[in-house]
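Student: Sharing a model prediction with you, sequence too.
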Amino acid sequence: MKTVVVIGALATAAVLTACGPDESPATRVSETPAAVTSTGASTTVAESPQASAFTATTVTMVGDYYRVDVPQVDGGTYVARFGFNRAIQDGVLQWIGHNSLPMDSVSSRDSQMVRIGTKVLSGHLIVTVYGDGAAHPNSFDLAQVTDIDTGKSITLSDLFTDLQQGLTTLSTQAEALVQQNPKATGYSKSLLTPVAEHFQTWVATPDGMRIYLGEIASHAAGNIDVTVPWSALDGVLKPGMRAVVSS
């Protein structure tokens, strides 16, 4: 089962000291430019031509019992860089603080994604934890979307004029897309009902809202994601929001 963390403006005091991304915290032991793909922790980056002021980086957060590579950005404006980087770091810290993981006996594999638009930054992180003797690994799934102008997180409530109408549209669109995915045969309809919990892990792409639904079918099928076109959400998006999230 996946663990989903809602990313927001957090001030977390957990296992690791939470410092700002532009300080020199103990959390940051290495920082390297993200490539399109890299060995080990896989990082992908998609960038619009106008957004060259930002670059994608990977920062390793370490403590006594864990080591997690997280997607970050460098350059650009301070408010956007700080808002995006801090939200992801705080999300990881919240997960660590809420889970007593036997990290001395597990290994983790990270998958990362960063997208840099002209008005929005998006990041996604999956940490897969393999425990000794466990039949299946557990995974932690985190996504962050930041408005470049304000540095604030864009939430589901920020997207839609009416949250419940937006969730209803997402539910209908997502289920139609899941039905087209042969990997999702036997998916659980109860995990696609119009409640925020089911759709809160998402990133903004030019084509649409990419939603990470998790293991809605079976563990063997893995994590399922769908991309709902922005055109399918035009009727429920707040005025001007499509121009931001599709940039």
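Tutor: Arrived safely. Note that the structure is predicted; figures quoted are calculated from it, not measured.

Student: C-alpha from now on. contacts and neighbour counts both.
Tutor: Fine.

Student: residue nearest the centroid of this protein?
Tutor: Closest to where the C-alpha atoms of the chain average out (CA atoms, centre = their mean) is A143, at 1.3 Å.

Student: show me where this protein has strands.
Tutor: 2-4, 31-33, 42-47, 54-62, 67-75, 106-116, 120-131, 138-147, 202-204, 208-214, 224-229 (DSSP state E).

Student: among those, which is nearest L93?
Tutor: Proximity to L93 (CA to CA) singles out strand 54-62 among the strands of the chain, at 9.2 Å.

Student: re the thing from before, most packed of the strands of the chain?
Tutor: strand 202-204 (a mean of 25; mean count of other CA atoms under 10 Å).

Student: T155: how many residues sit nearby?
Tutor: Residues contacting T155 under the criterion other CA atoms under 10 Å number 18.

Student: wait, I meant H219
Tutor: For H219, the neighbour count with other CA under 10 Å is 12.

Student: take a look at this one as well, against the first:
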Amino acid sequence: MRLRRGRVVRSRVVVAGMCAAVVVSLAACGDDTEAVATEAVATEAVETEAVATEADATTTEVASAPTEPAAVAEPYRADAEQVVGSTDRVDYDVFIPQLAEGDPAVTAEFNESMRAALQDMIDTHDTDRYTLSTQEYDVTRIGERVVAGLLVVSYNMNPPGAHPSPLLATVVVDTDTATPVTLTDIFPDLPAGLERLSEQSALLLPDTAAGPNFDRSGIEPTEANFANWLPTPEGMEIHFGDYQVGPHAIGLVTVTVPWESLADVADPDVVAVLAS
């Protein structure tokens, strides 16, 4: 019995020793594993920091790179064109207002409209022989949203008559849409708008060369009577032609109808463009 018990004791000792060795071995392995893990974490942190540094450098490089300035359209510039020619009835040598630079569509619309206005003057009288020459030409307005011009041509019979007569034309273009602005655009109810222009002109004409005895037929509420107008910040500048509101001797007559006087008959959006 003692021998058997002694074997058991020795076996337990051996087992215990083996377990101790295993524990020591595991502890050692644990230390190595922790060291490896620590080293991996440190390596990953270094690599992450390097990537972040590289990204920051790239961001800084992009942010500091010079940027191309946005293209800015050249502003409109007033110009003029001399138009010279002859038909079987008409000789003409006229300067007309033109635009340069700016929006090409707007410039083209304005310039072509002015040429068309001159052509209308050339074609005015089918049977007469006459000469057209420059009297006045001006790009009267280059606003924020509108451009406008005035053309006055001296009409003289050929052979010359006693007094040449001025022929008048105006052009107004909305620069937002590159289209002409007409009386119909300004007044949604055109007859009401023309009536208001007539009323206001009657109040303003006595203080002009036409005087209190102006010719009232020239301000009847028709499109023809108010066809020649120009926009100003203050109001609608109406140009009356030769003989329209008075005798030939007084020449052309102009009145300005304030926008406030048209407020209830004019389209406010169009007025905002014209007054800009």
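Tutor: Everything's here; your move. It should be emphasised that the depicted structure is a prediction, and the values quoted were computed from it without experimental measurement.

Student: Can you pull the TM-score for these?
Tutor: After superposition, the two chains reach a TM-score (TM-score structural alignment, normalised by the length of structure 1) of 0.74; 195 aligned residues with a CA RMSD of 1.8 Å.

Student: one step back: contacts only, for the alignment partner in structure 2 of the residue nearest to the centre of structure 1.
Tutor: The equivalent of A143 of structure 1 in structure 2 is T170 (alignment by TM-score structural alignment). Contacts here follow CA atoms under 8 Å, 6 or more residues apart in numbering; on that basis T170 of structure 2 touches M114, A148, G149, L150, L151, N228, W229, L230.

Student: closest to T43 of structure 2 among those?
Tutor: A148 (73.9 Å).

Student: And the closest one, what's its match in structure 1?
Tutor: Aligned partner of A148 of structure 2 by TM-score structural alignment: S122.

Student: what's its match in contact with, if anything?
Tutor: Contacts of S122 of structure 1 by CA under 8 Å, 6+ apart are V114, R115, I116, A143, Q144, V145, T146, V203, A204.

Student: Give the equivalent position in structure 1 for V270 of structure 2.
Tutor: Match for V270 of structure 2 (TM-score structural alignment): M241.

Student: State the distance from that match to Q165 of structure 1.
Tutor: According to CA to CA, to the nearest Å, M241 of structure 1 stands 16 Å off from Q165 of structure 1.

Student: picking up where we left off before, any idea which of the contacts of T170 of structure 2 is the one closest to V94 of structure 2?
Tutor: V94 of structure 2 lies nearest to L151 out of the contacts of T170 of structure 2, by CA to CA, at 9.7 Å.

Student: Leaving out sequence neighbours, find the closest residue to the match of V270 of structure 2.
Tutor: The shortest distance from M241 of structure 1 to any non-neighbouring residue, by CA to CA, 6 or more residues apart in numbering, is to L159 (6.5 Å).

Student: residues near that neighbour, how many?
Tutor: L159 of structure 1: 20 neighbours (other CA under 10 Å).

Student: Which pair in the contacts of S122 of structure 1 has the greatest spatial separation?
Tutor: Farthest pair in the contacts of S122 of structure 1, by CA to CA: I116 and A143, 13.8 Å.

Student: The alignment partner in structure 1 of I219 of structure 2: neighbour count?
Tutor: Aligned counterpart of I219 of structure 2 in structure 1: L192 (TM-score structural alignment). By other CA under 10 Å, 23 other residues sit near L192 of structure 1.

Student: Quick check: L192 of structure 1 touching H198?
Tutor: Yes - counting by CA atoms under 8 Å, L192 of structure 1 touches H198, with 6.2 Å between them.

Student: Mind listing the shared neighbours of these two?
Tutor: Going by CA under 8 Å, 6+ apart, no residue sits against L192 of structure 1 while also sitting against H198.

Student: Between strand 67-75 and the longest helix seen in structure 1, find me the angle.
Tutor: The longest helix of structure 1 (DSSP state H) is helix 78-98. Between helix 78-98 of structure 1 and strand 67-75, the angle comes out at 170 degrees (axes from the mean of the first three to the mean of the last three CA atoms, to 10 degrees).

Student: Quick check: closest non-adjacent residue to L168 of structure 2.
Tutor: That would be V152: by CA to CA, 6+ apart, it lies 4.7 Å from L168 of structure 2.

Student: ok so, going back, what's the distance between the match of A148 of structure 2 and S108 of structure 1?
Tutor: 23 Å.

Student: so what corresponds to the residue nearest to M241 of structure 1 in structure 2?
Tutor: L159 of structure 1 maps onto I186 in structure 2, by TM-score structural alignment.

Student: same check, this time on R210 of structure 1
Tutor: R210 of structure 1 maps onto E237 in structure 2, by TM-score structural alignment.

Student: can I assume its match is in contact with V253?
Tutor: No - counting by CA under 8 Å, E237 of structure 2 stays clear of V253, with 10.4 Å between them.

Student: Fine by me, we can end here.
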